[in-house]
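**Q** Sequence and predicted model, in that order:
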Amino acid sequence: MNESDISDDKVNVPAGTKRRGTMSSSSESSDSNCDYDTELSDTENEDGEEVDEVGPSNSIVSEEWLPQKAERPPFPFTAHPGKTFNTPPKKVPLFYLEKFLDEELIKLITEQTNLYATQFFDNDPELKPRSGIRKWKDTNEAEMKIFWGLLILQGIIGKPALELYFSRRRIIETPFFYETMSESRFALLCKFLHFADNLSFDPNTSNRKTYKINPIINNLSEKFRSFYVCKREICVDKSLLLWKGNLSWKQYISTKRARFGMKLFILSESQSGYIQNIILYTGKDTNYGSNYPQEKQSTRIFWS
C-alpha cells in the first residue's frame, strides 16, 4: 500500500471492510501518524461466516426516545370507603351534629369555661361591685348546647352586630334569640368560653400558639378520621379561615375569597370534599406531627 493511498485527514475504505489499526512510531513514517492494515471481505468475516453488508463507515445512526406504553401499577387500595356508623331512617341534621359535638366534647367545654371563670374572679378581687361580670353563674351542659345552637344560627341569620340578634325593634327583631337566652347571659358565656386550662400551659411545647384551641382541633380531627373512610383519590389543599383581628400568624392571600385569615392545610377526599384532617399553620412553629420528621413539608402534612 502506497502512502498516497492514505492521507492524514481521511482514509477511504470500501463498504463492508473490517478495519484494524495499529499505531506506528514516528521513526517508521514521518508523514503519517498511523498505519492501517485492511482486510477486504464483502460477505464473509474472519471465520468464514456470511454476514450482512455494512453501510458506509461514516454514516450516522439516529437514536430516538420512544414512549413506553407500560403504565405503573397503582398502589393497592384495601380500605372500604364510606361512613363507619349507622344512620337513622330519617336523615335529621341534629343526628350528625351530635356525632361531632357529642356529650364528651360539651362536657369538656363546660368544665373549662367554669374553671376559667373561677380563675378570673380569683385573680381580680378588686372587681367593681356593679360590674356586669359579677352576674356570672356556672353554666351546665344543657345551657352550653343552647349556646352553641345560637352560634350556629348566627351563621345562617347574618347581622352586622351581636346586639342586633337580641333587639326587640320590630323591623329587625329575631324573637327566637331573646326568647331562648338573654343578651347579657349570652355575652357572659362568650367572655368566659374556654377549652383548656391556662395554668397547664407549657411555653416549651411545639404547639404553644394554639394551646387554647388544641383540645377542640384534636377532638374533631380524630372524629373526622374515624367516622368516614375516604376513597382512594384524596388531595392536600390550603384554605383560609377569615380572621381580621390581631394574630401573629395571620396570612394574606389575595387569591382567596377571605384574603385575611388563618391558613389551614386540609386533607380531603377529591370527590366529595370531606375533610379527614386539618393542620393550622402558625409559621415556622407549625406542628406537622411526629411522623416522618426528615421528610418535606408536603409529605409530613399528608402523613400527619
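**A** The structure has been received and is ready for your questions.
**Q** alpha carbons only for contacts and neighbour counts from here, please
**A** OK.
**Q** where do the helices sit along the protein?
**A** Ranges of helices within the chain are 93-100, 103-123, 141-156, 175-180, 183-192, 214-227, 297-303, based on DSSP state H.
**Q** Buried residues in the last one, which are they?
**A** Buried residues in helix 297-303, counting neighbours by 16 or more other C-alpha atoms under 10 Å, are found at Arg300, Ile301, Phe302.
**Q** mind listing what the last one touches?
**A** The reference is to Phe302. Listed by C-alpha atoms under 8 Å, 6 or more residues apart in numbering, the contact partners of Phe302 are Val236, Leu267.
**Q** What separation is there between it and His194?
**A** 30 Å (C-alpha to C-alpha, to the nearest Å).
**Q** Isn't Lys145 up against Ile106?
**A** Yes: counting by C-alpha atoms under 8 Å, Ile106 is a contact partner of Lys145 at 7.3 Å.
**Q** what's around Arg185, how many residues?
**A** Using other C-alpha atoms under 10 Å, Arg185 is surrounded by 16 other residues.
**Q** Please compare the first structure with the one that follows:
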Amino acid sequence: MAHCTCEETLETVLDSEEEFTFSSEEEQDEEWSHFEERLDPAEDENDIDQMPVAKKARTSKQPALTWKAETEVDLVPQTLRFVPAREPGPQLWPTDSYTPLGLFKLFFTENAVSTLCYNTNAQAARSLARGRKYKWTDVSVSEMYRYFGLIFYMGMVKLISIKDYWRQGSLFSVPFPATIMSRDRYRTISWNMHMSHPAEDKENDKKKGTNEYDRLFRVKPLMDTIRLACKTIYHPRRNLAVDERMVACKANSGMTQYMKAKPTKWGFKLFVLADSSNGYTLDFSVYTGKNNTATGNGLPYDTVMSLLDRKVLGSGYHVYMDNFYTSPKLLTDMLGMKYGACGTYRDYRKNSPQNAPNSLTKNSPRGSIRWIRNGPLVFVKWMDTREVSVCSTIHPAYTGDTVQRRVKAQDTWSLKTFPCPAPVTAYNQYMGGVDLSDQLLQYYTAQHKTLKWYRKIFLHFLDIAATNSYTIHKELYGNMTHKEFMEQLIAELCGVSPKIPQKRASSDHVPVPGAPLSTDTRKVASSGRRICVHCKALYQCFVLCE
C-alpha cells in the first residue's frame, strides 16, 4: 500500500477537499433503531412535521401512482463500478510496525501538538497578564503527550472529580496520576488549553453578527488537522453510513442542539461519515446553525454532499442514511456522481410518491410489500410492526429475502418468517456504521465536565484519534482488545511500562551471612542477627539470616 502520512500527500488531499461553513432516543428494538423520526431544530423548512399550506397544495396535485406488490418483478438497477481512489484499508507502509502511540501520532502529529502548545502558552500568558494567580511554565510537546495520557487514564479509571485522582491517604486513592504530573499542573494546562491563538480569537470575536464571523474559529486549526488525517490514513470499503453524533454539552455557545431521539439529547451535533464495516470515522462536520451560504437544497442535501469528496474517495460507493437526509433529488444527484444510496424517507418529501388506494394501510398484514420504480429510484413500503419506507438507487424492490420475527399466537411466542424488501435488508446491515463508531467512542471516552465549550470538542477529537487508531491497529494486527490497546496507549503517552513489577516475596538462595555463623544456640533468632549480604546487594531488601 502507499504511504500517505507525508506532508505532500496531506496537502494533496486537502487541496481536493470542498470547504463548507458548518463544521444516541433510546433503542426500543434493534431493528427499529434507525426508523425513528427525529425532532430536531436543525431540520430545514421542508422537513417540519406541520407542512405549510402551499406545500400541501403542491403535494395534492401530484398524480397518483400505482403501487406494486412483491409478486411483481422489479428491474435490477445497473451496478455501479466500484473504483476507489486508493486500495481500501490502512494507507501505511506494510513493512513498518506501528505501536498504539505511533498510530495515535498520525492524528495528533508533533507539528499539531507543537501548535497546540504554542497557543496554550499564549493563552496562559494572557491570563497571567489579566491577573490570574498561579504558577506557569511553558508546556512542551512531551509534556502535552503526557497530559493526553492522563486524560485517557481518567477515561478508563472513573472517579467523581478531577481532584480525586491526586487524593492521598485514602482507601480509594490512585497513585498513578501523581507520578506523571502534579494536580495543579494538570489543572493549569486544562484551564489554558487553546487550539487557536488568543489574539486571533479576539479579531474573530469583533466580527460577531456578520457573515465573516466563524463560530468554530477556536477549534478549527486542530479540527482541520484531524479531519485531514482521518481521510488520509485510511481508505474506506464500499459501504458507508451518514448519521448524526451528539457531543454532550449545555454551554451557551449558540451551537448546542436538542435531539429528543438521541441518548445524549443536549450538545453539539456532528454530521459523520463512517465506514460501515468497522465504524472508522472518515469525516465529520460540526453543525453551527443556519448557513447563509446554503445552496437552497436544504441542510440534509448540503451535509451529505459536503462529506462526499469524489477526488478523495473515488466512485461506486454505496451510502446509507436515515430519513433526515433521504430525498429523491439527493439520491438522483448522488447517482450522477457515481454514488449509490439507500435510506428511509419521509412521505411528504418533494417528488416522493404519495399514498394511493392500493398502498399499505394500518390493517395490512405483517410482511406486506408495496413498491414503485421511478427511473433509477425505487420506493418501497414494508409492513413490520409498523410501516417502513425506504428509497434506493442500488437495489431492486424484492429479491426473496426473508426475516424472522417473534409472533404471539394463543399465548405462545414462536418465530415466523416474513418476506423483506432488498433495500430494507441492506439498510439494516450497513446503516449502523456511525452507531458502531459511537459505541467504540463511548467505551473509554475522554469526555468529562468542563466549563469551556471548545474543550468539549477538543476532548472529542482525542476520542476520534484514539478510536480510529484502535480500528487501524485491529485491521493491521488484530492481536489486542480495545482495553489492552488503550492501556498500551496510555503507558506510551506517559512514558511508563503498562505492567508494574511485583515485589519479590521470597528468595531461592541460601542467605549469605555478613558474619560467621555461631553454633551457640543462645544466639539463634536473637537481636544479633545480621543482614543478608546477597539480598541487600541484589534486591535492595533486608533478609535476616537465621
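**A** Cool, got the structure. Note that the coordinates shown come from a computational prediction; the quantities given were computed from them, not determined experimentally.
**Q** TM-score for the pair, please.
**A** TM-score of the superposed chains, computed with TM-score structural alignment, normalised by the length of structure 1, equals 0.69; 231 aligned residues with a C-alpha RMSD of 2.6 Å.
**Q** Ok, which of the helices of structure 1 comes nearest Gly273 of structure 1?
**A** Between Gly273 of structure 1 and the helices of structure 1, the shortest separation by C-alpha to C-alpha is 12.2 Å, and it involves helix 214-227.
**Q** Could I get the buried residue list for that closest one?
**A** In terms of neighbour count (16+ other C-alpha under 10 Å), helix 214-227 of structure 1 has its buried residues at Asn214, Pro215, Leu220, Ser221, Phe224.
**Q** Over to stretch 112-120 of structure 1?
**A** When burial is assessed from 16+ other C-alpha under 10 Å, stretch 112-120 of structure 1 yields the following buried residues: Gln112, Thr113, Asn114, Leu115, Tyr116, Ala117.
**Q** In structure 2, which residues correspond to that stretch?
**A** Following TM-score structural alignment, the partner segment of stretch 112-120 of structure 1 in structure 2 covers residues 119-127.
**Q** cool, stretch 219-238 of structure 1 as well?
**A** Taken onto structure 2 by TM-score structural alignment, stretch 219-238 of structure 1 occupies residues 225-244 there.
**Q** so after the longest helix seen in structure 2, what's the next helix or strand?
**A** Assignment by DSSP H gives helix 453-476 as the longest helix of structure 2. Elements were assigned by DSSP states H and E; along the chain past helix 453-476 of structure 2, the next helix or strand is helix 482-494.
**Q** Point out the other helices and strands that that following helix packs with.
**A** Helices and strands in packing contact with helix 482-494 of structure 2 are listed as helix 100-107, helix 141-156, helix 453-476; criterion 3 or more C-alpha pairs under 8 Å, 6 or more residues apart in numbering; DSSP states H and E.
**Q** if we look at the last one, which residues are touching it?
**A** Spelled out, it's helix 453-476 of structure 2. Surrounding helix 453-476 of structure 2, the residues in contact under the criterion C-alpha under 8 Å, 6+ apart are 89-90, 98, 100, 103-104, 107-108, 193, 218-219, 223, 226, 230, 234, 247-249, 251, 253, 278-281, 440-441, 445-448, 450, 480, 482, 485-486.
**Q** what stretch of structure 2 does stretch 167-178 of structure 1 fall on?
**A** Going by TM-score structural alignment, stretch 167-178 of structure 1 lines up with residues 167-178 of structure 2.
**Q** Same list, the buried residues of helix 214-227 of structure 1, but as CSV with distance to Leu189 of structure 1 please.
**A** Below are those laid out as CSV (distance: C-alpha to C-alpha, whole Å):
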residue, distance to Leu189 of structure 1
Asn214, 20
Pro215, 19
Leu220, 22
Ser221, 25
Phe224, 27
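**Q** on that earlier part again, tell me roughly how far the match of stretch 112-120 of structure 1 lies from structure 1 on average.
**A** Taken against structure 1, stretch 119-127 of structure 2 registers an average deviation of 1.5 Å after superposition, with mean C-alpha distance after the TM-score superposition for structure 1.
**Q** residues making contact with that stretch?
**A** With contact meaning C-alpha under 8 Å, 6+ apart, stretch 119-127 of structure 2 is reached by Trp136, Asp138, Val139, Ile189, Asn192, Met193, His194, Met195, Ser196, His197, Pro198.
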